[in-house]
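**Student:** My questions concern the predicted model and sequence given below.
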Amino acid sequence: MSQLSRPSRRHIVAALLALPVFAPRLAQAQSSLDATSLGVVGDSGADQSPALQLALQQAAAAGQTLRLPPGVISVRNIEVPGNIIVEGVPGRTRLTAPVDTNAAVIADRGNVVLRDIDFAGGNNGLIIEFSDDIALERCSFRNSAIGVAITDSGVTIMDSRFSELDDAAIHAMDSRGLLITGNRIDYCGNAGIRIWRSQTGPDRSIVSNNRIANIDWRDGGNGQNGNAINIFRADEVTVADNHLSDCAFTAVRLNTTRNTIVSGNVCLRSGEVAIFSEFAFSGSVIANNLIDGAATGISITNLDSGGHLATCTGNIVRNITPTSPVNPDTMPVGIFAEADTAITGNTVQTVPGVGIAAGYGAFLRNVLVANNVVSATRIGVGVSVVEGTGPVQVSGNLIHATEHAIAGLAWTDIVEPDLATNAGRFDNVSISGNSVGLAP
């Protein structure tokens, strides 16, 4: 019997290269249609809507990829059909729309890819509604109110650029699961990415590896604007590995969410709270984020609205500012939590207030503060000790503060400056195994 020889790496690679390639159905179009053959002209200055609409319909009917010419193509309210790939010339094809219209609309369609197209002007660069399997690749959006407005759709947006938008880069309502990845967003009037729902429910969107900067709050308010990423009533959303800087309010804001993950994000120079889990949230995982510069680092709050259940683990929080330029009610705190939350394994440094705060007034229930490193703070760990508070445990932390290592608080007042020694005065407080010290 002959002995079977083990295949070499070269043989394996050769075999893999010989296998058929199974690409998505849209990518297998056998031919392409040049839009110029049907009268679509770049830089003409004339309205190209009729010619482009005809070209889109013919390409979709024939299963062809539609290739747009370079230059500025003036359009209004183009209706993109399903089962089509539309490609521009990278960096050279631009669709522009008048201020009272939209450049293009995808409505009740499926299997659409738009690639290497710049959208400028109009109320919205692109509207997508009641559609699925929509992909935007290497596109750009600027000088409109919203770059991409999404309603009840499943969309992938990747490697695209959003800039100089009056309201938001991406606004999504009642999504079917979005993938927003690898995009660059800057200079937006009110928001970077908003994922909202009309009613609380599963959304399952993923927002990852984006760079978002310079988000303003032109329409004012106390937190609904000025956020890089805002998740509202949308459950089961992941926000991971994004670089978020210079936002008027918040880098990542979760409002009334369930089972949401916020991990691995870099959050720089937030005007209010860098990472916020607020109102009727439940099940927030906030882990391994880096926060440098904010009025509050992480806030897990609103027990009064049912907000509870979170883990806050492995984060670095540093350089908290004394006040917020946009919200005078914000207090200088590194990490804050109220209910059913484990705050473990974090590093907090340089806070002109409380490094880690458990509860505010009577709003405290089942909070664990354990195995954290806290230094260069006025108060290392602050625990609410007013009547009616629930259990809290502070254990195994390494704390160096300038005034009080572990203090008991009544709202904002220090009522027990040495809580580690006098924890027995408060039935709800358990303190053990901390290494504490005061440093100038």
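**Tutor:** Received it, and whenever you're ready, just let me know what you need. Numbering: from 1, shown residues only.
**Student:** Please make it C-alpha for all contacts and neighbour counts, starting now.
**Tutor:** OK.
**Student:** Stretch 195-215: how far from the chain's middle?
**Tutor:** Remark: stretch 195-215 is offset 5 Å from the chain centroid, using C-alpha atoms, centre = their mean, to the nearest Å.
**Student:** what comes up buried for that stretch?
**Tutor:** For stretch 195-215, a neighbour-count test (16 or more other C-alpha atoms under 10 Å) marks 195-197, 202-215 as buried.
**Student:** Okay, and which of those map to strands?
**Tutor:** 195-197, 202, 206-208, 211-215 (DSSP state E).
**Student:** what would those residues look like in CSV with distance to Glu236?
**Tutor:** Below are these laid out as CSV (distance: C-alpha to C-alpha, whole Å):
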residue, distance to Glu236
Ile195, 12
Trp196, 12
Arg197, 12
Pro202, 6
Ile206, 9
Val207, 12
Ser208, 14
Arg211, 22
Ile212, 22
Ala213, 25
Asn214, 27
Ile215, 25
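**Student:** and the two most separated of those?
**Tutor:** Longest distance between any two of those is 29.5 Å, between Pro202 and Asn214; criterion C-alpha to C-alpha.
**Student:** quick one: contacts for Ile78?
**Tutor:** 49, 52-53, 102-105 (C-alpha atoms under 8 Å, 6 or more residues apart in numbering).
**Student:** for His404, same thing?
**Tutor:** 378-380, 417-418, 438.
**Student:** hang on, it is in a helix, isn't it?
**Tutor:** No. Using DSSP: H, G, I helix; E, B strand; the rest coil, the assignment for His404 is strand, not a helix.
**Student:** and here's the other structure:
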Amino acid sequence: MQIGRRQVVLAGVGLGLAAMAGPRLLAARESEPQAFSTYGIVPAGGELDQTATLQVAADAAAQSGTPLFLPAGIYSTNRLDLKSGTHIHGVPGRTILRYRGGGTLLSLKGASNVRLAGLVLEDGGNALDKDGALLAAHDAKQLEIADCRVLGSGENGITLRQVSGRVRDCEFANIRKGALFSEDATGLQIAHNHLHDCGDNGILVWRSDAGEDGTIVTGNRVERIEAKSDGTGQNGNGINVYRAGSVQVSGNRISDCAFTAIRANAASNCQMIGNSCARLGEVALYADFAFQGAVIANNLVDRSAVGISVTNFNEGGRLAVVQGNLIRNIFIRKDVDSRGIGIAVEADSVVSGNVIEAVPTFGILLGWSPYLRDVNVTDNVIRNAHIGIAVSVDPAAGTALITDNLIVGSKDGAIRGLSGPTPVGPDLARESAEAYRNLAVYANVVR
């Protein structure tokens, strides 16, 4: 290829401009602050108390705007109070802040724009305050916790009150009580964390009074959650939503919990979508007590005492869509009064497009005694249940529409009425339901 005079001239001009700009760019770079600073901090192997030097460095980072970088190693410290604008970065898995005392390890009150990344927060065996946590934040805006590990807390892992921001890509392990607790959030996302081997709960999203919350809980892996503090359901949950409205819980993998994978208690407009749940001791997906509005869709449940329960109409619990879920391998657990049910609903609900297989009692249970109102059950596949669909025929019970379901292998009838816990009358999939004024049953297929 021939190079013309024009290209040669332009190339020369470009080289000249680059030569002139080079020293200026170098001088500009030298005058700019470094991306990170250690502020003279070096690890001391966990033997020395480094609280004072760490606090000075954190305060300097907040004031200067240059993030504090902590090299790999162990830093033993009492409580550190973080101010607005504090950014602390470490080497993921290798920069360890070890708790010595002071009630909590990291504390934020009224701070904004705080970022913590690549840190290990570790309980050093010194007692936290009762119901305390390794990290406690109150009235914090735009808090970001990323790529951190929270390990071995004798109380809670992280406690957030009135906080906005994100907790993402972190690990929580060997926490005595709850791994991650949020109350009265103001715009929070909890995403892509791994929580395992916790004593009471995984993720808790609560409000002090019932109201809209809007926290997004997505893409987390939660496993091996016990109920060491006992109770009848307040502990032993992978994800627990309490009085917090409009919370979205989606795309999580939850397994091996003593009680529930996702429990929304008195939490209106909660969505549980696309979660994978396995080996749960009680109800896998639970909407209960005084709520209005729940969407439980496209989830997979494999092995639990109850697959899905939408209940407590007597307490105001109503209004739900239960759609497109796959539920299988349900078992009976008598010690917590769980009856081996696939799906149970009570009021103002649609149950459609679900596949339910291997259930020892009822594939779908509609209502309980008088607690039934306006339920539509259509287009479900139920295989190998003791009774395919059971529906309350109590004189005070409301209306149920049961149509276009495929029910295979039911041992004691495809569709049966219930008086309290007792099946009554004929199989309504094969004989008329005209004797029950509250039921419309037609076009179901039974094999």
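**Tutor:** Noted; the coordinates are in hand. Not measured: the values here are computed from a predicted model.
**Student:** Got a TM-score for the two of them?
**Tutor:** TM-score of the superposed chains, computed with TM-score structural alignment, normalised by the length of the first structure, equals 0.90; 406 aligned residues with a C-alpha RMSD of 1.3 Å.
**Student:** tell me which residues of the longest helix anywhere in the first structure are tucked away?
**Tutor:** Criterion DSSP state H: the longest helix present in the first structure is helix 49-62. For helix 49-62 of the first structure, burial by neighbour count (16+ other C-alpha under 10 Å) applies to 49, 51-53, 55-60.
**Student:** And the furthest pair within the residues you listed?
**Tutor:** The farthest-apart pair in those, when distances are taken by C-alpha to C-alpha, is Ser49 and Ala60, at 16.4 Å.
**Student:** which stretches of the first structure form helices?
**Tutor:** For the first structure, helices defined by DSSP H occupy the ranges 9-18, 49-62, 419-422.
**Student:** Asn397 of the first structure is nearest to which of those?
**Tutor:** Of the helices of the first structure, nearest to Asn397 of the first structure by C-alpha to C-alpha is helix 419-422, at 11.6 Å.
**Student:** Would you mind listing the buried residues in the closest one?
**Tutor:** Of all the residues in helix 419-422 of the first structure, those buried under the rule 16+ other C-alpha under 10 Å are 419-420.
**Student:** Contacts for it next, please.
**Tutor:** By C-alpha under 8 Å, 6+ apart, helix 419-422 of the first structure touches 406-408, 416, 431-432.
**Student:** Please apply the same query to stretch 63-77 of the second structure.
**Tutor:** 33-39, 41-51, 54, 57-58, 61, 85-91, 94-101, 105.
**Student:** Ok, stretch 383-397 of the second structure next?
**Tutor:** By C-alpha under 8 Å, 6+ apart, the residues outside stretch 383-397 of the second structure that reach it are 356-373, 382, 400, 407-420, 423, 436, 438.
**Student:** Among these, name the buried ones.
**Tutor:** For these, buried by 16+ other C-alpha under 10 Å: 356-373, 382, 400, 407-410, 412-419, 423, 438.
**Student:** separation between the counterpart of Glu223 of the second structure in the first structure and Asn319 of the first structure?
**Tutor:** Under the alignment by TM-score structural alignment, Glu223 of the second structure pairs with Ala213 in the first structure. Distance of Ala213 of the first structure to Asn319 of the first structure, computed by C-alpha to C-alpha, to the nearest Å: 19 Å.
**Student:** now swap in Gly42 of the first structure and tell me
**Tutor:** Taking C-alpha to C-alpha, one finds Gly42 of the first structure at 51 Å from Asn319 of the first structure.
**Student:** Between all of the contacts of helix 419-422 of the first structure, which two are separated the most?
**Tutor:** For the contacts of helix 419-422 of the first structure, the farthest-apart pair by C-alpha to C-alpha is Glu416 and Ser432; their separation is 16.5 Å.
**Student:** Which of those two has more residues huddled nearby?
**Tutor:** Per other C-alpha atoms under 10 Å, whichever of Glu416 of the first structure and Ser432 has more neighbours is Glu416, with 21 against 14.
**Student:** That one: what's it in contact with?
**Tutor:** Counted by C-alpha under 8 Å, 6+ apart, Glu416 of the first structure has contacts 407-409, 422.
**Student:** try Val89 of the first structure
**Tutor:** 68-70, 116-117.
**Student:** what's the matching residue for it over in the second structure?
**Tutor:** In the second structure, Val89 of the first structure lands on Val91 (TM-score structural alignment).
**Student:** now do Thr321 of the first structure
**Tutor:** Aligned partner of Thr321 of the first structure by TM-score structural alignment: Phe331.
**Student:** ditto for Asp292 of the first structure
**Tutor:** Under the alignment (TM-score structural alignment), Asp292 of the first structure pairs with Asp302 of the second structure.
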